[in-house]
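**Student:** Generate a structure from the sequence data that follows.
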Amino acid sequence: MATRPEPPAYPDTAAALVEHVSKHPEDWMFYLRNMNGYSVSIEEENATLLATISSLQTENTRSNAVIDYQKEQLNERDERNIERATKAAEKITRLEVEKVQLLAAATPVPLADTAPGTATPAPASRNGSTSLSEKLPDPEKFDGSRANLRRFTQQVYGKMIANADRFPTPQGRLTYVAGRLTGKAY
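**Tutor:** A predicted model of the protein is given here:
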């Protein structure tokens, strides 16, 4: 940008200006030519700046439109991904439920583990310790009489409940009862 030309003098009144111009016409002619060139260059620079501003505003408008379009595309893609993930999770859940139902249906009902009228005690939890419950004495051998059946059944049932951790499986309980019935060692 060109520097603004300075006048040859700064008179205070119009009469002083006329007097100075009549005494130094070449200086004032030079000043007026330079001032004209300066104003033309300012107008050209101003026009260039206005064109630049206009093109930048157009570019800014286009960029904002692209940004808005991309945001819209991302939101739509996110919604599709969420929808797909939800459907996949529902499908997996449905398949797992069906699998559990099939496994439950395929699991055979166990035969009676205990004598009729007695419930199988749940195995006691170990709670991380390896010690077993205090062992109760074995019931007396069953002699086969009907009168002795109730006593034997109650004693075996009581032992199974009190020492559930010693008989954690149905096979273990069955082996113990069979041993007490036959008199063979357990």
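**Student:** contacts, neighbours, all on C-alpha from now
**Tutor:** OK.
**Student:** Could you tell me how far residue 17 is located from residue 24?
**Tutor:** Separation of residue 17 from residue 24 (C-alpha to C-alpha, to the nearest Å): 10 Å.
**Student:** Sorry, slip of the keys, the one I care about is residue 105.
**Tutor:** Distance from residue 105 to residue 24, by C-alpha to C-alpha: 119 Å.
**Student:** From the chain's centroid, how far away is the helix ranked longest in the chain?
**Tutor:** The single longest helix within the chain, with elements called by DSSP state H, is helix 25-106. Relative to its parent chain, helix 25-106 has a centroid offset of 28 Å by C-alpha atoms, centre = their mean, to the nearest Å.
**Student:** To compare against the first, here's the next sequence to fold:
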Amino acid sequence: MPAHPIPPTLPRDRAEFEAHYAKDPDQWFQYLSDAYTWMEEQEANQTTVDRKLVELQVQVEALQGELQLSQARGAEATSQKNWIVERLDAKEKELAVVRLELYKAQTAAFPTVASLTPTINPDPVAKDRVAETVGAPLSPVTRSTASAQLSERIPDPDKFKATRADLRRFHNAITEKLTVNRDRYPTAVSRMAYVNSRLNDESYKLIQPYIRHGTCRLPDYYDILDILHKAYGDPNEARTARRKLDTIRQRDRDFATFYAEFQCLSLDSGLDDNALAPFLEKAISGELYDMLLTNPPTDYNYHTLVTHFQNLDIRLQEHREGNRLRFPFKKPAQGPGKVVTPLRQEARKIKSSSPGEAEAPREPPARRRPYGPEPTAPL
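**Tutor:** The predicted model follows:
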């Protein structure tokens, strides 16, 4: 079927149309029916096309809005980039001026040297040569003078032991060293070389793939520390700290030593103060826990408990020291037999170490004379 209905013929006037219609009315009826059907279909298709056209127009408007927004953002980014470049150029100029002033200040700190030019012709008419002050440039700064202007050198930290327990100590020590003595290691290459020198053989193998021709190719020493953290760090540091908080005990340590370890674990655990109070109360020694019976705290807040346990521990240490001074030789019995006091131990050492005197052999117990007056011989 063609795109649209075609009439049986194309009459040139009305008379020809009436004649053809009278001759074959069925064919014209079929044409008119097909024409009406085609027009209805075209009307439905036109509605669908109009709806799609509206949707496309909406999409075009949205894309135009996004394009305008992208163009605005691009212009803003370009403007910001230009501003950063200008600021960078200005800072570089300021840095050059500061370096020049620093050089002038360093050179001005050196005393001027007067050099006498000898007279070539001893002519009395000629004027005497006057000592001329030597100006810039001065002699280069010596190593001793430059070292005097550097920061005080911090001792080198111990080498990294390639263990998880030693990672925090090494990280803090290296960061502190390179922060305070940054003027001694001004470049990233020098800082990375120093960090690599503080690694043992096992941990150095992690950094060795990044070294080419004796130079570490990483951006700075922070990247070396990140590699060590990925290899030796605890991925579940908070969970591990909470588990250790549940098992840590003070036992026979003083409270200050115990609390230092407890505080380190509490910071790693991420728990708040209200959650730390039960862990602290469970971890203290039995003596401090018994002292709570007669010396309860004002409240069971974490910081209040810490202060209270510190005061109780001080009183306990003072009590132990007082007992030691009052009863210096009293020792707990180690089993059956006599208690060996420090004086007896010292006397035995002196007796055994005295030269020329050998300890007399002891008599067997059966041959010892009993206590009391000596027996008289029978008459």
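**Student:** so how far does the longest helix of the first structure sit from its counterpart in the second structure?
**Tutor:** By mean C-alpha distance after the TM-score superposition for the first structure, the fitted helix 25-106 of the first structure averages 1.4 Å away from its aligned residues in the second structure.
**Student:** just checking, what packs against that helix?
**Tutor:** Under the contact definition 3 or more C-alpha pairs under 8 Å, 6 or more residues apart in numbering; DSSP states H and E, helix 25-106 of the first structure sits against no other helix or strand.
**Student:** And the next helix or strand past it?
**Tutor:** helix 146-162 (DSSP states H and E).
**Student:** Buried ones in that next one, by neighbour count?
**Tutor:** 152, 153, 155, 156, 157, 159, 160, 161, 162 (16 or more other C-alpha atoms under 10 Å).
**Student:** for these, which one is nearest residue 53 of the first structure?
**Tutor:** Nearest to residue 53 of the first structure, judged by C-alpha to C-alpha, of those is residue 161 at 92.5 Å.
**Student:** Can you name the two of the buried residues of helix 146-162 of the first structure that sit furthest apart?
**Tutor:** Across the buried residues of helix 146-162 of the first structure (C-alpha to C-alpha), the longest gap, 15.4 Å, separates 152 and 162.
**Student:** how close does residue 158 of the first structure get to residue 83 of the first structure?
**Tutor:** For residue 158 of the first structure relative to residue 83 of the first structure (C-alpha to C-alpha), the value is 58 Å.
**Student:** And residue 304 of the second structure, how close does it get to residue 347 of the second structure?
**Tutor:** From residue 304 of the second structure across to residue 347 of the second structure, the span is 50 Å (C-alpha to C-alpha).
**Student:** Which one's more surrounded, these two?
**Tutor:** Higher neighbour count among residue 304 of the second structure and residue 347: residue 304, with 14 against 11, using other C-alpha atoms under 10 Å.
**Student:** Okay, buried residues for the helix or strand containing that one please.
**Tutor:** Applying DSSP H and E as the criterion places residue 304 of the second structure in helix 302-326. Using 16+ other C-alpha under 10 Å as the test for burial, helix 302-326 of the second structure gives 302, 305, 306, 308, 309, 310, 312, 313, 316.
**Student:** ditto for stretch 32-51 of the first structure
**Tutor:** 34, 35, 38.
**Student:** quick check, nearest of the residues you listed to residue 112 of the first structure?
**Tutor:** Of these, the one sitting nearest to residue 112 of the first structure (C-alpha to C-alpha) turns out to be residue 38, at 113.7 Å.
**Student:** Can you give me every residue that contacts that closest one?
**Tutor:** Residue 38 of the first structure is in contact with 2, 3, 4, 5, counting by C-alpha atoms under 8 Å, 6 or more residues apart in numbering.
**Student:** Check residue 97 of the first structure too.
**Tutor:** The contact partners of residue 97 of the first structure, taken as C-alpha under 8 Å, 6+ apart, number zero.
**Student:** What separation do you get for it and residue 108 of the first structure?
**Tutor:** 19 Å.
**Student:** Same check on residue 157 of the first structure?
**Tutor:** Applying C-alpha to C-alpha, the value for residue 157 of the first structure to residue 108 of the first structure is 25 Å.
**Student:** same question, residue 115 of the first structure
**Tutor:** Distance from residue 115 of the first structure to residue 108 of the first structure, by C-alpha to C-alpha: 19 Å.
**Student:** And for residue 78 of the first structure?
**Tutor:** Separation of residue 78 of the first structure from residue 108 of the first structure (C-alpha to C-alpha): 46 Å.
**Student:** higher neighbour count, those two?
**Tutor:** A count of neighbours by other C-alpha under 10 Å puts residue 78 above the other of residue 78 of the first structure and residue 108, at 12 against 8.
**Student:** What's that one aligned with over in the second structure?
**Tutor:** In the second structure, residue 78 of the first structure lines up with residue 78, judged by TM-score structural alignment.
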